[in-house]
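S.K.: Sequence unavailable; structure follows:
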């Protein structure tokens, strides 16, 4: 049993809340659940003290109908200036490049992720086909014969692709290489791919005007999270809490 300014949080409530807080072990999940319920109770109590409407029952995971009104009333949150946005843009240019474009052809040797035998066989065949390609055999011909991808009907061509159009494990490898035949098979959830990159067009730095609102939204949210964390810290310090020892420096809310 935890007491928060004379309000009780039961063990049953903590156990029910644990489903929303996955952790490495049961104790860690219980601590996270208890912390969440304590903070929720403190916010609810403060909202009631200010006369704000609090409709949810205590100790529910979705008890947030009053939160925006409370934060707007109690927390001063500055907004990012254009100068701050421009500075962030100058200091983080890598965040604001358009995706490179790749002109890609491939051969997919399909193998289910759980079929170890099929995956070993697919990798072995992929290595053999790469050797054939290095010796001059045409990829289009091999694609029509071996590929399990519909692109085999166009000689293995995937056309031009940018980031986000393929599965992450495939994308990570092909966007970090230079044009030409990749010397090793590329593994994905679908099997093994033999990949030829015909052309690579580097991404371009987007103009500030195109990303200004995105930067402002990011900076404003970052400041809001910090301000809310500090506000919660103040509520905890001023509260009488029994049955739970807050370690503020370890709490993700305090980061």
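M.R.: Received it, and whenever you're ready, just let me know what you need. Quick caveat: nothing in here was measured; it's all calculated off a predicted structure.
S.K.: For the rest of this, base every contact and every neighbour count on C-alpha atoms.
M.R.: Fine.
S.K.: how close does residue 240 get to residue 222?
M.R.: Distance, residue 240 to residue 222, using C-alpha to C-alpha, to the nearest Å: 29 Å.
S.K.: second one coming, line it up with the first:
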């Protein structure tokens, strides 16, 4: 039985709440559910103490409304200044650039992720094909002979590629490469790729004026979440809670 300042939270309420808190185990789901109900009860009690709109059952007439009123009255939430927005823009400029554009050809040497033997063989073959290409062999000819990708019909050409068009493990290495034949094969879930980057057009940085509003919204929401978490932490520390230990639960609110 959990009590929050002498108010009981029945086990049936915790079990009913579990559907909203998926977790790897039933115990973790129960802990998350109990924590959510305790915090909700603390907020209701505090709102009632301050005279905010609460119905006769102790529940908010509109939880979002009362919570916003409670936070407005109890929590000071600063907003991001233009200087802070500009600093974030400078430090994270890569987030505000359009994707580079690559013109790519490849040879896919297929191997299933769980077939260790096939992946070793694909890696070895990739090394051999790279060596042949370095000595003057034509990628288009080798692609038609060895590639398991439909692009073999066009000599291995993938055309122009921007971010988000390929699988992440392939993209990470591809977009960090410079034009030319990559000296090693790129491993992906599909096997190993022998890759030639014919051309690379860098992305364009968006002007600060175009992203200032989004940066401000992001920073303001980040500060708001932190301020709310600190406020809830204060309510927990000052409350009498029996039957639940936030420290033992590993809640980030208590860290």
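M.R.: Now that the structure is in, tell me what you want to look at. Everything numeric here is computed off the predicted structure, so don't read it as measured data.
S.K.: Please work out the TM-score for the two chains.
M.R.: Here the TM-score for the pair of chains, by TM-score structural alignment, normalised by the length of structure 1, is 0.81; 247 aligned residues with a C-alpha RMSD of 3.2 Å.
S.K.: got the residue ranges for the helices in the stretch 151-255 of structure 1?
M.R.: 168-174, 208-238 (DSSP state H, counting those that start in this stretch).
S.K.: Looking at these, which is nearest to residue 22 of structure 1?
M.R.: helix 208-238 (21.0 Å; C-alpha to C-alpha).
S.K.: give the contact list for the nearest residue to residue 2 of structure 2 once chain neighbours are set aside.
M.R.: Once flanking residues are discounted, residue 2 of structure 2 sits nearest to residue 243: 4.5 Å by C-alpha to C-alpha, 6 or more residues apart in numbering. Neighbouring residues of residue 243 of structure 2 by C-alpha atoms under 8 Å, 6 or more residues apart in numbering: 1, 2, 3.
S.K.: still on that earlier bit, and of the helices of the stretch 151-255 of structure 1, who's closest to residue 13 of structure 1?
M.R.: helix 208-238 (19.7 Å).
S.K.: if we can go back for a sec, quick one, which of the helices of the stretch 151-255 of structure 1 is nearest to residue 98 of structure 1?
M.R.: Using C-alpha to C-alpha, the helices of the stretch 151-255 of structure 1 put helix 208-238 closest to residue 98 of structure 1, at 11.0 Å.
S.K.: In that closest one, which residues are buried?
M.R.: For helix 208-238 of structure 1, burial by neighbour count (16 or more other C-alpha atoms under 10 Å) applies to 208, 211-212, 215-216, 219-220, 223-232, 235-236.
S.K.: Next: stretch 36-51 of structure 2.
M.R.: Neighbour-count burial for stretch 36-51 of structure 2 [16+ other C-alpha under 10 Å]: 36, 37, 38, 39, 40, 41, 42, 43, 44, 45, 47, 48.
S.K.: got it, and stretch 15-27 of structure 1?
M.R.: Using 16+ other C-alpha under 10 Å as the test for burial, stretch 15-27 of structure 1 gives 17, 18.
S.K.: before we move on, the earlier item: need the helices of the stretch 151-255 of structure 1 in a markdown table (columns: distance to residue 131 of structure 1).
M.R.: Formatted as a markdown table, the helices of the stretch 151-255 of structure 1 follow (distance: least, C-alpha to C-alpha, whole Å):
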| stretch | distance to residue 131 of structure 1 |
| --- | --- |
| helix 168-174 | 19 |
| helix 208-238 | 45 |
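S.K.: out of those helices, nearest to residue 85 of structure 1?
M.R.: helix 208-238 (6.0 Å).
S.K.: Residue 165 of structure 2: which of the buried residues of stretch 36-51 of structure 2 is nearest?
M.R.: residue 36 (39.1 Å).
S.K.: Wait, a strand at the closest one?
M.R.: No. The assignment for residue 36 of structure 2 is helix, going by DSSP: H, G, I helix; E, B strand; the rest coil, so no strand is present there.
S.K.: Name the member of the contacts of residue 243 of structure 2 with the most neighbours.
M.R.: Per-residue neighbour counts (other C-alpha atoms under 10 Å) across the contacts of residue 243 of structure 2 peak at residue 2, which has 18 neighbours.
S.K.: hmm, back to that, the helices of the stretch 151-255 of structure 1: which one's closest to residue 97 of structure 1?
M.R.: helix 208-238 (10.1 Å).
S.K.: What's the average distance for that closest one when superposed on structure 2?
M.R.: Taken against structure 2, helix 208-238 of structure 1 registers an average deviation of 1.5 Å after superposition, with mean C-alpha distance after the TM-score superposition for structure 1.
S.K.: Filter the buried residues of stretch 36-51 of structure 2 down to just the ones in helices.
M.R.: Residues from these lying in helices, with DSSP state H as the criterion: 36, 37, 38, 39, 40, 41, 42, 43, 44, 45, 47, 48.
S.K.: Let me have the residues you listed in a markdown table, adding distance to residue 189 of structure 2 as columns.
M.R.: A markdown table is the format used below for these (distance: C-alpha to C-alpha, whole Å):
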| residue | distance to residue 189 of structure 2 |
| --- | --- |
| 36 | 39 |
| 37 | 42 |
| 38 | 44 |
| 39 | 43 |
| 40 | 44 |
| 41 | 48 |
| 42 | 48 |
| 43 | 48 |
| 44 | 50 |
| 45 | 53 |
| 47 | 53 |
| 48 | 56 |
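S.K.: what's the neighbour count on residue 247 of structure 1?
M.R.: 9.
S.K.: separation between it and residue 35 of structure 1?
M.R.: Computed with C-alpha to C-alpha, the distance linking residue 247 of structure 1 and residue 35 of structure 1 is 10 Å.
S.K.: Could you measure from the spatially most central residue of structure 2 over to residue 106 of structure 2?
M.R.: The C-alpha lying nearest the average C-alpha coordinate of structure 2 belongs to residue 168 (C-alpha atoms, centre = their mean; 13.3 Å). With distances taken as C-alpha to C-alpha, residue 168 of structure 2 is found 16 Å from residue 106 of structure 2.
S.K.: repeat for residue 138 of structure 2
M.R.: 12 Å.
S.K.: In structure 1, what stretch matches stretch 205-214 of structure 2?
M.R.: The aligned range for stretch 205-214 of structure 2 in structure 1 is 205-214, by TM-score structural alignment.
S.K.: Now do the contacts for residue 183 of structure 2.
M.R.: So residue 183 of structure 2 contacts residue 130 (C-alpha under 8 Å, 6+ apart).
S.K.: Please disregard the earlier target; I meant residue 196 of structure 2.
M.R.: So residue 196 of structure 2 contacts 104, 105, 106, 179, 180, 181, 182 (C-alpha under 8 Å, 6+ apart).
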